[in-house]
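Visitor: I'll drop the sequence and a predicted model, then ask my questions.
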Amino acid sequence: MVSEDQQCAGWLEVFYNGTWGSVCHSPMEDITVSVICRQLGCGDSGIFNSSVALREGYRPQWVDGIQCWKTDISLWQCPSDPWNYTSCSPKEEAYISCAGSSVHGIRQARILESVSIPFSRGSSQPRYCN
């Protein structure tokens, strides 16, 4: 997540096709936010905040419609709309506030994936880059 002053709150970004881009929020249920917070080491729950001021500057909006299940441990396990095919506007970029604080003391955390991304449940397993 990207934020000026908070470790476990900010705009959710993912690395796809060699570029950082935004995740859109419709729909974004509580369980999806919880999966994101756990993956980033920021607690077991959080909230989606739709009243945050818009960010300046262009960035691609990579994905929309992410819906995680309780058994998912990573954003990459969650079904979504097709990647790089979203019509969301900058005001629909996902801003997440997690309940916990980062155990890693990080200022910015982003979720990485650049090799293989599952589009729906039952597709091939993703590979992770460090």
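Guide: Arrived safely.

Visitor: From here on, just use CA atoms for contacts and neighbour counts.
Guide: Noted.

Visitor: can you pull out the helices in the protein?
Guide: 30-39 (DSSP state H).

Visitor: Would you mind measuring from residue 22 to residue 70?
Guide: 23 Å (C-alpha to C-alpha, to the nearest Å).

Visitor: of those two, who's got more company?
Guide: residue 22 (24 against 10; other C-alpha atoms under 10 Å).

Visitor: quick one, what contacts the more buried one?
Guide: 11-14, 59-63, 93-94 (C-alpha atoms under 8 Å, 6 or more residues apart in numbering).

Visitor: what's the burial count for residue 59?
Guide: 13.

Visitor: hold the first one in mind and look at this next one:
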Amino acid sequence: MWTQEIQCRGNESQIHLCSTSLPHKYNCSDDNDAVLVCADHVNVRLVGGHSRCAGRVEVLHRGQWGTVCDNFWDMADAAVVCRELDCGKPLDALGAAHFGPGSGPIWMGIVFCTGSESTLKNCGSAGWGLHNCNHSRDAGVNCSGD
């Protein structure tokens, strides 16, 4: 038995960084074992839309969410995002902060997807954080949702 109680805030990158009760205070048996089930790690999300399958495209890089610039943003790019989120086919590849401007870093600019990539991070781009953009040019998608 490692410890009785683990108290995480939710922003820890590893479980051993969570606070715990002192080991000598536990009164648990193996009947009280906890089970942890992890979900797939999400690297892209849609924000500000009318459903989970529409919104401003945000990507997770180095533990921080950031936006995607709309330079060359097209239906092939939108198709990758929709597929990655299990949101069906792309209906629109939107720019000009259609779903509102984001905040924080702009992680991707000049994104080039063929449309067959499994994740947006697998698409070509100018490089992480390399762009000539501001948040008034954040990219968005509207997916069919099926």
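Guide: Cool, got the structure. Values in this document were obtained by computation on a predicted structure and should not be read as measured data.

Visitor: which one in the second structure is aligned with residue 28 of the first structure?
Guide: If you follow residue 28 of the first structure across to the second structure using TM-score structural alignment, you land on residue 73.

Visitor: doesn't residue 108 make contact with its match?
Guide: No. Residue 73 of the second structure lies out of contact with residue 108 (C-alpha atoms under 8 Å); the separation is 10.6 Å.

Visitor: quick one: which of those two has more around it?
Guide: Legend: neighbour count by other C-alpha under 10 Å for residue 73 of the second structure and residue 108, higher for residue 108 (28 against 22).

Visitor: does the more buried one really touch residue 132, like I thought?
Guide: No. With contact defined as C-alpha under 8 Å, residue 108 of the second structure does not reach residue 132; the gap is 10.1 Å.

Visitor: what's in contact with stretch 95-111 of the second structure?
Guide: Outside stretch 95-111 of the second structure, the residues that touch it by C-alpha under 8 Å, 6+ apart are 47-49, 55-56, 59, 61, 65-73, 77, 123-140.

Visitor: List the buried residues of that stretch.
Guide: 95-102, 105-111 (16 or more other C-alpha atoms under 10 Å).

Visitor: ditto for stretch 38-46 of the first structure
Guide: 38-46.

Visitor: do the same with stretch 138-146 of the second structure
Guide: 138-143, 145.

Visitor: Which members of those residues occur in strands, if any?
Guide: 140-143 (DSSP state E).

Visitor: Not counting sequence-adjacent ones, nearest residue to residue 14 of the first structure?
Guide: Spatial nearest neighbour of residue 14 of the first structure, chain neighbours left out: residue 111 (5.1 Å); criterion: C-alpha to C-alpha, 6 or more residues apart in numbering.

Visitor: Number of residues surrounding the one you found?
Guide: Residue 111 of the first structure, neighbours per other C-alpha under 10 Å, totals 17.

Visitor: Please tell me how far it sits from residue 74 of the first structure.
Guide: With C-alpha to C-alpha as the criterion, residue 111 of the first structure and residue 74 of the first structure are 9 Å apart.

Visitor: Same check on residue 112 of the first structure?
Guide: To residue 74 of the first structure, residue 112 of the first structure is 11 Å away according to C-alpha to C-alpha.

Visitor: what's the alignment partner in the second structure of residue 93 of the first structure in contact with, if anything?
Guide: Per TM-score structural alignment, the equivalent position to residue 93 of the first structure in the second structure is residue 138. Shown in contact with residue 138 of the second structure (C-alpha under 8 Å, 6+ apart): 56-57, 67-70, 95-98, 100-102.
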